[in-house]
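Chemist: quick one, fold the following:
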Amino acid sequence: MSTEKRKSSNSNKQEKVVYREFGGDNSAATERAVPDLPPSQQNLRVQSSRAGRKGKTVTVITGFQAKPETLTALLKQLKSQCGAGGTVKENEIEIQGDHKQKLLQVLTQIGYKVKISGG
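Modeler: Coordinates of the predicted model:
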């Protein structure tokens, strides 16, 4: 019983870590850096896709090199322009429906270099 008491009293104190493979305190240092390039330096691809979406058509915009906050602001603007829903997934923007031409015009006006990909 004396060892259990010793363990519980030691657990209340700060643990001494001898070795830690991926330190937990320096999370800012281990985060992956995402370059936030201006729109004129980004090459985007716009394509329609139905794969894995139960037959629903979704317009996917890929090629972003921006922070998630920038993508969510852009998503909000694109959704209002198209009158459709959408989301940000894995640094890509998905807009519900087939809006390739509309998104091409809107993104070009904002200053992005955009190409339509696929058929």
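Chemist: CA atoms for contacts and neighbours, from now on please.
Modeler: Will do.
Chemist: helices or strands up against the longest strand along the chain?
Modeler: Criterion DSSP state E: the longest strand present in the chain is strand 43-49. Contacts defined by 3 or more Cα pairs under 8 Å, 6 or more residues apart in numbering; DSSP states H and E place strand 43-49 against strand 58-62, helix 100-110, strand 113-116.
Chemist: second input sequence below; structure requested for side-by-side comparison:
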Amino acid sequence: MDLKDQLKNLFPEHKESEEPKKEKSNVWLQDDPIICKYEKRKGKPITILEGYNGATSDFKTLAKEIKTKLSVGGSFKDDKIIIQGDYRDKIMTMLKDKGFKVKRVGG
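Modeler: Alright, predicted model coming up:
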């Protein structure tokens, strides 16, 4: 017995309605490729993303999404996303899946 059957037993008069799921479709405006750099600050590796020329709120949303998917810390300062650790390959594949042009710099 799955969850739907259990709910039907609890609420027999409830009728199930099918609602189409709405997907978030972000349109990313990008002329030049996003630059993905690797640096060391105070001996610790970081990944820097810069070169986005769209809205700042979109870039902040992208930063939050990257941080949650990779389960790492980071910040957004001066139109740059700073991610703790060397995650260039993973970030570049994520951005390419979203439709961005990405360029790897340094190493």
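Chemist: rewinding a little: for the helices and strands packed on strand 43-49 of structure 1, which one sits closest to residue 94 of structure 1?
Modeler: strand 58-62 (4.6 Å; Cα to Cα).
Chemist: beyond that closest one, next helix or strand please.
Modeler: Later in the chain than strand 58-62 of structure 1, the nearest helix or strand by DSSP states H and E is helix 68-82.
Chemist: now the most centrally placed residue in structure 1: how far from residue 42 of structure 1?
Modeler: Nearest to the mean C-alpha position of structure 1, counting by Cα atoms, centre = their mean, stands residue 91 at 3.5 Å. For residue 91 of structure 1, the distance to residue 42 of structure 1 equals 13 Å [Cα to Cα, to the nearest Å].
Chemist: aligned to residue 78 of structure 2, what sits in structure 1?
Modeler: Using TM-score structural alignment as the criterion, the counterpart of residue 78 of structure 2 in structure 1 is residue 90.
Chemist: what residues are up against residue 30 of structure 2?
Modeler: 52, 53, 54, 100, 101 (Cα atoms under 8 Å, 6 or more residues apart in numbering).
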